[in-house]
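Visitor: Sequence first, then the predicted structure, then my questions.
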Amino acid sequence: MRIRYMLLHAYGMGGTIRTVVSQANAMAALGHDVEIVSVIRRRDRPQFRLDRSVALSTLVDQREGVLTDSLGRKVWRRVRGKIVPYGEFAAAYFTERVEKAAIDYVSSLDEGILVTTRPALNLISARRAPSGVVRVAQEHMNLNAYPETLRREIVRHYGAFDAVSVLTGTDRRDYQRLLPDTPVVRIPNAVDRAGRVPSRQEHKVVVAAGRLVAQKGFDLLIPAFAAAARRHPGWRLRIFGTGPKKHELTALADRQGLGDRIALMGRSPRLHEELARASVYALSSRFEGLPMVMIEAMAHALPVAAFDCPTGPGDVLTDGIDGLLVPPEDVDALAEALGRLMAERETRVRLGSAAAVTAAEYDPEIVMPQWERLFAELLTGKPAGDGFRSAS
């Protein structure tokens, strides 16, 4: 099979990039002809390991800066028609030059499978890819997180896809209600458990990880941890990640008066080691797609305290079995859940052991054959099979 994955920035560090690279590597290892197309490029080297047989190409090289567009906005709208709506989270990346390059590339294809990986690229594929190309839209964020402007475009154009893939059962149901005549399949992202060292519950450390942005809710986690930590001396919170909220979160942590017990650690190339040395994982997001780092933490036998935000935590965790779920954005409830885990080592061990079992459901050996089967069916002209469409 000829499979092309289209990413906004294949050289970046995001969770979508990592999971798409892993999928491309797996398809290449199965003997398929695989290429990753990076719409823009701002680094010299990819941050995630690529299989040698996976081709990598770039449409717009921005390593020396973002160039001024040659087409004025009014001309662009009149002559080519701007596709990416303002409500798309990455809309600012799609200058006229970038959007034109993506449209021209997609329009030039004449065969194979094209997998696009965010709404902007999905809409370009839906509107410009020729009929001879099998089009698959991957959604890595939950539908209800998108503004109405973007949801309108999804309703208008996603019917052109041979399949729309989502990460959770909740999201599959939401998309199916919106797109009743379009095959919507649920295939989760894979988490490789190879080499994962389980936590020994020896260190009083709570770990969280993600971009330092409002979505991740670290402004809610810090006061929740502080409230619990005042009752449980010796516990520390380590937040891994970078982003525009760093200074704001640092100031918030300083105001808690807990010294160095709350630390913003920046990006770590050894996050797996940090997870193995921790005893609790905290997820404080306001919304998610499928929280991959949480599942990675579960693979280390870490118990999770999480907001039951849309979507993801509640699609993965069973409250009281392999983690603790609390109402979204309820700081007091999150503090109580963290405090319980800090106080009860037996509970941490019990929930963590069950979490490791749940994480096994996301092994590549289970997930990747689903992708290969889907692609094979679509290439033969079959609609996505019942096993995909009914998956919860």
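Guide: Everything's here; your move.

Visitor: Only C-alpha atoms from now on, for both contacts and neighbour counts.
Guide: Will do.

Visitor: all helices for the stretch 201-350 of the chain, in order.
Guide: 218-229, 246-255, 271-277, 292-299, 313-316, 331-343, 345-359 (DSSP state H, counting those that start in this stretch).

Visitor: go on, the stretch 1-150 of the chain?
Guide: According to DSSP H, counting those that start in this stretch, the helices that the stretch 1-150 of the chain contains are 15-29, 73-79, 96-108, 119-128, 148-157.

Visitor: just the angle between the longest one and helix 292-299, please?
Guide: Looking back up the chat, that one is helix 15-29. Here the directions of helix 15-29 and helix 292-299 differ by 70 degrees (axes from the mean of the first three to the mean of the last three C-alpha atoms, to 10 degrees).

Visitor: Helix 15-29: which residues count as buried?
Guide: By neighbour count on 16 or more other C-alpha atoms under 10 Å, the buried set for helix 15-29 is 15-28.

Visitor: That helix - contacts with which helices or strands?
Guide: Contacting helix 15-29 under the criterion 3 or more C-alpha pairs under 8 Å, 6 or more residues apart in numbering; DSSP states H and E are the following elements: strand 2-7, strand 33-41, helix 364-379.

Visitor: circling back to that earlier point, want to try JSON lines for the helices of the stretch 1-150 of the chain, with distance to V293 as columns?
Guide: Shown next, in JSON lines, are the helices of the stretch 1-150 of the chain (distance: least, C-alpha to C-alpha, whole Å):
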{"stretch": "helix 15-29", "distance to V293": "8"}
{"stretch": "helix 73-79", "distance to V293": "39"}
{"stretch": "helix 96-108", "distance to V293": "30"}
{"stretch": "helix 119-128", "distance to V293": "22"}
{"stretch": "helix 148-157", "distance to V293": "27"}
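
Visitor: before we go on, here's another structure to hold up against the first:
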Amino acid sequence: MSIEVTKSINGQKDLVDEVIASFPEKGRIIDIGTGSGLAARSFFNAGWEVVASGMDMDAYLDADNAGFPPGIELLPDLDICDMHPLADASLDCVWCAHVLEHVSDTGRALSEIRRVLKPDGRLFIAVPPFKHNVVGGHVNSGWNLGTLMYVLADAGFDLSDGRFIHHGYNVFGIARRGKGPLPTGALRRANGDIETLKNDGRFPAGFAAEQGFNGQLKQVNWMWNTTPEQVPVARKMLMSPPPIQKMKIGFFIPFITKGRGGTENVGQMMANSMAKRGHDVTVFTFEDEDVPSQWPLDETIDLVRLSEAGNERTDDQMLLAIASRTLDLLVGLHMNRTFKRYVRCAHRAGVPLVLSEHIDPRFPRWIGTNTMHERQVAFYGASLIHLLTEGFRSTLPGFMRERIRVIPNTVKAPEQAACPGDATKQKKVLLTVARLVPRKNVHLTIEAFAKSLPEAEEWVLRIVGDGPERQNLEEQVSDLKIADSVEFVGETSDPYACYRDADAFVLSSFFEGFPLSTLEAMAHGLPLIGFANCSGVNEQITEDNGILCDASCPSESLAAAIQRVMADAKLREEMGQASLKRFESHYSEEQIFAQWEEMFAEAVERGLPNSGSNLETKLRVAVSELTK
């Protein structure tokens, strides 16, 4: 018997459908706080054994003029903090949607849920997002994803393979029953508890939980399993934030007329995406000649060239260029001493500022372009601080972390993916795309490939990119006598053609920000190889879509990974498919552009911190405090 599913909270039907699609094995499930019964009816229609409970169920059912079919077991007025009618470990799953906000003793409610779940049972839980309004019956004003994960981990649930999303009016999560709360005394109910729970494996795998992390997340490890035919058009509307008012945004992209580096690439993506979303965009660069941008800019974007010299007169000229455009926001990219010029200019003009760092924070210090103290001083004057990975958050002092927003990079999705599992190809390609400079360690890729060749003569190493190391690398290839198996492509205007023809991708850097080349390889559905100590790479690569190598024995571990991928077409196919899914679920343009736009709108709303005429004095005080 199939019955009509009634209306409910925005986005909730999507989540019910997703659970049904994700767990075809079904089982015995309770819908706690069933309300009008959408979840209970949906699970029943899908073949689950359903128990429905809730307070004042008759009122809901009368209002909807619908009853439950005989196959659904009813437990009216069941108290979530005392579910004694249900035996221990009697349920495969619990659906609990918009109930916890009504419960004073959240810990006791979650303990009861764990009690009635089987050892490997799952909790599907939805709570409302935080709001300032005080509502009768709601003793909790709401959650964000980070808070929900923390509360569940603290209550003893296993989130290691959990999935979480903010969808519609639902902060939603999937977690296993878990092994219970930590022993008494293990948590201090103070700083350090989050790290303790993380070290015990209580948070989702790969999630960088730490004291003060930003819990206002859109999703963690989420992937929709419902097919496009099952997903209503309304989903995209529900996933979208409220309309953002049009902004006038100025982007500082220092070298966009001089080269096609990664920061310049991200800068043009930021600028173009905001222009396409209806915002008024200006790009400022430092260029004394009238030369065009090396990256294509939307025709509505105004490119303004500022003097390359950095002095009081040119700073005044910069201020005039900014002030005359009555901007709502400035965005500064490229982490070096130029950041402090952006800060001074923004504060003099009274314009909010986002500083966006696109590299491993240690790198500028290593090459002498910026010290860590100078970096902190610049960030001191920013409205918001944009970092690429959660791991970089700890490089700034605690009082700054509230202003940090972590958003990874994105790349354009290709029109055609690669076919890494095609075992019939006569020539198979191991690809690397990198600027040929020492920090990219391309010599390690060549060395490891040479060790792999005797077992894989049908493979070639294709190196795309140019730079000062090219001659040394060509000599290394000659010395190793593998010139017939290594191709130096140089720079190309169409690197996507190289990805399409590849069978595996390797990046041998020890440090990056959040590299675009690995993202491009991921978007093409290629298996990835990189080093576990490389920031960004160690977030992009999982055990499903590639191999992370040990940097303590770089040549040997890299060679072993290359040999493993070369030898197994099935493995390449599976890893490639996982790469494509990971790109679509974590790093697609649609997701990242929306996060950038929300960050920019938030910065406009927040305004400038530490504003006032004595900014230079404040910056000097900040230096003094930071260097103590």
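Guide: Right, received. Where do you want to start? What you are looking at is a predicted structure, and each value in this text was computed from that prediction instead of being measured.

Visitor: who wins for proximity to A226 of the first structure among the helices and strands packed on helix 15-29 of the first structure?
Guide: helix 364-379 (37.1 Å; C-alpha to C-alpha).

Visitor: The closest one vs the second structure, mean deviation?
Guide: Superposing on the second structure and averaging over aligned pairs (mean C-alpha distance after the TM-score superposition for the first structure), helix 364-379 of the first structure comes out at 1.3 Å.

Visitor: before we move on, the earlier item: which one, of the helices and strands packed on helix 15-29 of the first structure, ends up nearest to S165 of the first structure?
Guide: Nearest to S165 of the first structure, of all these, is helix 364-379, at 9.8 Å by C-alpha to C-alpha.

Visitor: now that closest one and strand 2-7, what's the angle there?
Guide: 110 degrees.

Visitor: Throw the helices and strands packed on helix 15-29 of the first structure into JSON lines and include distance to G257 of the first structure and mean neighbour count, thanks.
Guide: Listed next are those as JSON lines, based on distance: least, C-alpha to C-alpha, whole Å; neighbours: other C-alpha atoms under 10 Å:
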{"stretch": "strand 2-7", "distance to G257 of the first structure": "42", "mean neighbour count": "21"}
{"stretch": "strand 33-41", "distance to G257 of the first structure": "42", "mean neighbour count": "22"}
{"stretch": "helix 364-379", "distance to G257 of the first structure": "43", "mean neighbour count": "17"}
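
Visitor: Now tabulate the ones you listed in a markdown table and tack on distance to R78 of the first structure.
Guide: Written out in a markdown table, the entries for those read as follows (distance: least, C-alpha to C-alpha, whole Å):
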| stretch | distance to R78 of the first structure |
| --- | --- |
| strand 2-7 | 26 |
| strand 33-41 | 23 |
| helix 364-379 | 35 |
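
Visitor: Select, out of these, the one closest to R73 of the first structure.
Guide: Closest approach to R73 of the first structure among these is made by strand 33-41 (19.8 Å; C-alpha to C-alpha).

Visitor: Quick one: list the elements packing against the closest one.
Guide: Using 3+ C-alpha pairs under 8 Å, 6+ apart, strand 33-41 of the first structure sits against strand 2-7, helix 15-29, strand 55-61, helix 96-108.

Visitor: And these: which comes nearest S199 of the first structure?
Guide: Taking these one by one with C-alpha to C-alpha, helix 15-29 is closest: 22.8 Å.

Visitor: which part of the second structure lines up with that closest one?
Guide: Counting by TM-score structural alignment, helix 15-29 of the first structure lines up with residues 262-276 of the second structure.

Visitor: Now do that stretch: everything it contacts.
Guide: 251, 253-256, 280-283, 295-298, 300-301, 333-334, 358, 409-410, 515-516, 593, 596-597 (C-alpha atoms under 8 Å, 6 or more residues apart in numbering).

Visitor: Same check on stretch 427-447 of the second structure?
Guide: So stretch 427-447 of the second structure is contacted by 458-470, 473, 476-477, 498-499, 501-511, 517, 554-555, 558-559 (C-alpha under 8 Å, 6+ apart).

Visitor: Tell me how far R28 of the second structure lies from M57 of the second structure.
Guide: For R28 of the second structure, the distance to M57 of the second structure equals 20 Å [C-alpha to C-alpha, to the nearest Å].

Visitor: Against the first structure, what's the mean shift for the match of helix 15-29 of the first structure, could you check?
Guide: So stretch 262-276 of the second structure averages 0.9 Å relative to the first structure (mean C-alpha distance after the TM-score superposition for the first structure).

Visitor: Setting aside sequence neighbours, what's the nearest residue to H524 of the second structure?
Guide: A417 (4.4 Å; C-alpha to C-alpha, 6 or more residues apart in numbering).

Visitor: And the one you found, what's its match in the first structure?
Guide: Per TM-score structural alignment, A417 of the second structure is aligned with V197.
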